[in-house]
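Enquirer: coordinates for the following, if possible.
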Amino acid sequence: MIRVNSLSVGSRLLPLSLDVDKGQTLHVIGPNGSGKSTFLSAIAGLLDCTGEVYYGDLSVKESSVALLASYRAFLSQSDRPAFNLMVAQYLALSVPNSAQHDSRTVDEVVVELATLLELQDKLHRPIHHLSGGEWQRVRLCAICLQVWPSLNPHAQLLILDEPAAPLDIGQESLLYRLIKKVSDMGITVVMSNHDLNRTLSYADKVLLLNKGVVQQYGPADEVLSEKQLSSVFNTEVIKATVNDKPVLIFN
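Expert: The predicted structure is shown next:
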């Protein structure tokens, strides 16, 4: 379980508390500038903040970055590094130290992830020769290696900051298959997201922020109401039903 108690970051994020159970997926939503990335960086232990965050019994505030890296992985919004490597070499940098000696298991996980993310033909390509969507899928593969249970038995949390932003609609489907796979293995996933229909379909819990203030936290169908979304995003939102599934329509 991930527990957040009275977490705040100056005026950027006012105090909030929540729990996310093992294997659940939490989507953090809100307009640009609402505090989504600040929240994710804070629970990753990368920002000075007040309040408490726990991964199970592990206190984030009392732990070193090196120790936290054994319990969580954080995919930020960032460009590719200045140095150039083959994809396989880049992935090797994310393999946990405890798994370095077990090359057979590492190879099996890399093949599984590369297949899931359709990267099989990219492993020996330089990272600077990749498109934006290809590079993002490589980053997703690498960050999952850090918390894959067969490589890291301590892993509890995967944090993703707008992971779908560089992906096309087909690649985005691969992303959500990956998230389902990770959560089914008992890893909690916390991610920011702008596609509210994806949130409606895939999130177990939703945190809605606006200007650093919590508007609501709870199940997706409760948080994603027409009235609340219309108010927070300052546009008309209608919830309709298509093929027996709820769909949000934006005017």
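Enquirer: hey, let's count contacts and neighbours off CA atoms from now on
Expert: Noted.
Enquirer: tell me the contacts of Leu7?
Expert: Leu13, Leu14, Pro15, Leu16, Ser17, Cys49, Thr50, Gly51, Glu52, Val53 (C-alpha atoms under 8 Å, 6 or more residues apart in numbering).
Enquirer: may I see the buried residues of the helix or strand encompassing it?
Expert: Counting by DSSP states H and E, the element that carries Leu7 is strand 2-9. Applying a neighbour-count criterion of 16 or more other C-alpha atoms under 10 Å, one finds Ile2, Arg3, Val4, Leu7, Ser8, Val9 buried in strand 2-9.
Enquirer: a markdown table for these, including distance to Met185?
Expert: Compiled in a markdown table, these are given as follows (distance: C-alpha to C-alpha, whole Å):
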| residue | distance to Met185 |
| --- | --- |
| Ile2 | 16 |
| Arg3 | 19 |
| Val4 | 22 |
| Leu7 | 27 |
| Ser8 | 30 |
| Val9 | 31 |
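Enquirer: would you quantify the distance from Ala240 to Val223?
Expert: 16 Å (C-alpha to C-alpha, to the nearest Å).
Enquirer: now do the contacts for the residue nearest the centre of the chain.
Expert: Against the mean C-alpha coordinate of the chain, by C-alpha atoms, centre = their mean, the closest residue is Leu160 at 2.2 Å. Residues near Leu160 by C-alpha under 8 Å, 6+ apart: Leu40, Phe74, Leu75, Ser76, Val189, Val190, Met191, Ser192.
Enquirer: I'd like the structure of this one too, to check against the first:
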Amino acid sequence: MISLHDVSIKQRVVSVTGSIPSGHSCHILGPNGAGKSTLLSLIAGLLIPDTGQVLIRDAAINTYSVDALAQFRCFQQQQQNTAFNLTVKESVSFFGQRLSIPDYLEHALEIHTFMHRPINQLSGGEMRRVQILRCLLQVVGALERGEALVLLDEPCQGLDYRHQLLLFELFAQLTKQGNTLIISHHDLNHALHYADTVWLMKDGGLHASGNTKDVLDPLRLSEVFSCHVQRFDITQDHALFQTCLE
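Expert: Alright, predicted model coming up:
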């Protein structure tokens, strides 16, 4: 689905090369300022690299029209402002161009309890759920066909534990259907349990990439995040990371 070949933007992203197959969930991890948001913007086609090339479905991203990309690629950015004082229902209808929310999205995002409240009266977590919903509704047809590319920059920002888990269960469901998800965040445990592959960034470069369990090595993570990272194996199939300052 996605491949990057020696992609760079001066002082932001350095020589990133990698690929993500269709139907996979790739989690991008790294400290603040590592280049995660910039890399997502490059993959989304919102930024043009100084060098290198981004390919989607074996075609350079700049060969797609804006309309063609919007049919199957959506991008929830970390910072989003709503210019209009709409209710949630009006906002969803305006941005998603539909009046109803598919049951599987409503189950994961639980929007119905505040559908008639103005956007500017929502909590940070409620607003984040609305933003994710609007993002997914943009490509809902492609999602249901298992053909969507979903890019999310720190989607759990402001969410409580329940809604984080509901969200990542939704992501797992979407990838099982064949959709490709690329998600940046800071939770090692979510990555361990939900990512098919991990891209670990540091200083604008790709420090490591590949199989989740291989990339999430405690020594490597301790180096990248400049703190002590320990992995505790609870059972054969379940583990947890704990972090602390040394």
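Enquirer: can you calculate the TM-score here?
Expert: For this chain pair, the superposition-based TM-score is 0.91 by TM-score structural alignment, normalised by the length of structure 2; 242 aligned residues with a C-alpha RMSD of 2.0 Å.
Enquirer: that older thread, just name the closest of the buried residues of strand 2-9 of structure 1 to Lys122 of structure 1, please.
Expert: Closest approach to Lys122 of structure 1 among the buried residues of strand 2-9 of structure 1 (C-alpha to C-alpha): Ile2, at 34.6 Å.
Enquirer: wait, that closest one sits on Ser17?
Expert: No. Contact criterion C-alpha atoms under 8 Å: Ile2 of structure 1 and Ser17 do not qualify, at 10.7 Å.
Enquirer: show me where the stretch 1-150 of structure 1 has helices.
Expert: All helices of the stretch 1-150 of structure 1, identified by DSSP state H, counting those that start in this stretch, fall at 36-43, 65-68, 87-92, 103-116, 132-147.
Enquirer: could those helices go into TSV alongside distance to Val182 of structure 1 and mean neighbour count?
Expert: Converted to TSV, the helices of the stretch 1-150 of structure 1 look like this (distance: least, C-alpha to C-alpha, whole Å; neighbours: other C-alpha atoms under 10 Å):
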stretch	distance to Val182 of structure 1	mean neighbour count
helix 36-43	18	22
helix 65-68	18	14
helix 87-92	17	18
helix 103-116	11	16
helix 132-147	8	22
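Enquirer: nearest residue to the equivalent of His112 of structure 2 over in structure 1 in space, please, no chain neighbours.
Expert: Aligned counterpart of His112 of structure 2 in structure 1: Gln120 (TM-score structural alignment). Excluding its sequence neighbours, the residue lying closest to Gln120 of structure 1 (C-alpha to C-alpha, 6 or more residues apart in numbering) is Ala114, at 5.3 Å.
Enquirer: before we move on, back to that, of the buried residues of strand 2-9 of structure 1, which is the nearest to Ser94 of structure 1?
Expert: For the buried residues of strand 2-9 of structure 1, the nearest to Ser94 of structure 1 is Ile2 (22.8 Å; C-alpha to C-alpha).
Enquirer: what's the counterpart of that closest one in structure 2?
Expert: By TM-score structural alignment, Ile2 of structure 1 lines up with Ile2.
Enquirer: pretty sure that match sits against Ala60.
Expert: No. Ile2 of structure 2 is beyond contact range of Ala60, at 9.9 Å (criterion: C-alpha under 8 Å).
Enquirer: quick one, strands of structure 2?
Expert: 2-9, 13-20, 25-29, 51-56, 59-60, 73-76, 149-153, 180-184, 197-202, 205-211, 228-233, 239-244 (DSSP state E).
Enquirer: and those strands: which comes nearest Phe94 of structure 2?
Expert: strand 73-76 (15.9 Å).
Enquirer: related to what we said a few turns ago, tell me the contacts of the match of Ile2 of structure 1?
Expert: By C-alpha under 8 Å, 6+ apart, the neighbours of Ile2 of structure 2 are Ser19, Ile20, Pro21, Ser22, Val54, Leu55, Ile56, Arg57, Asp58.
Enquirer: may I ask which of those has the most neighbours?
Expert: Neighbour counts for those were taken using other C-alpha atoms under 10 Å; the highest belongs to Val54, with 25 neighbours.
Enquirer: mind checking how far the closest residue to it other than its chain neighbours is from Met201 of structure 2?
Expert: Nearest non-adjacent residue to Val54 of structure 2, counting by C-alpha to C-alpha, 6+ apart: Leu4, 4.7 Å away. Distance of Leu4 of structure 2 to Met201 of structure 2, given as C-alpha to C-alpha: 14 Å.
Enquirer: what about structure 1, which of the contacts of Ile2 of structure 2 hold up?
Expert: With both residues aligned by TM-score structural alignment, their matches' C-alpha atoms under 8 Å, the contacts of the contacts of Ile2 of structure 2 that structure 1 also has are Ser19, Ile20, Pro21, Ser22, Val54, Leu55, Ile56, Arg57.
Enquirer: closest one of those to Glu144 of structure 2?
Expert: Of the kept ones among the contacts of Ile2 of structure 2, the one sitting nearest to Glu144 of structure 2 (C-alpha to C-alpha) turns out to be Ser22, at 14.3 Å.
Enquirer: was I right about the closest one contacting Ile182?
Expert: No. Taking contacts as C-alpha under 8 Å, Ser22 of structure 2 lies outside contact range of Ile182: 10.8 Å.
Enquirer: which ones are touching the counterpart of Leu167 of structure 1 in structure 2?
Expert: Aligning on TM-score structural alignment places Leu167 of structure 1 opposite Leu159 in structure 2. By C-alpha under 8 Å, 6+ apart, Leu159 of structure 2 lies in contact with Gly124, Gly125, Glu126, Arg128.
Enquirer: got the contact list for the third one?
Expert: Pointing back at Glu126 of structure 2 there. When contacts are counted by C-alpha under 8 Å, 6+ apart, Glu126 of structure 2 touches Ile111, Leu159.
Enquirer: which position in structure 1 aligns with it?
Expert: Match for Glu126 of structure 2 (TM-score structural alignment): Glu134.
Enquirer: ok, and the closest non-adjacent residue to the equivalent of Met185 of structure 1 over in structure 2?
Expert: By TM-score structural alignment, Met185 of structure 1 lines up with Gln177 in structure 2. Of all residues not flanking Gln177 of structure 2 in the chain, Gly146 sits nearest, at 5.0 Å (C-alpha to C-alpha, 6+ apart).
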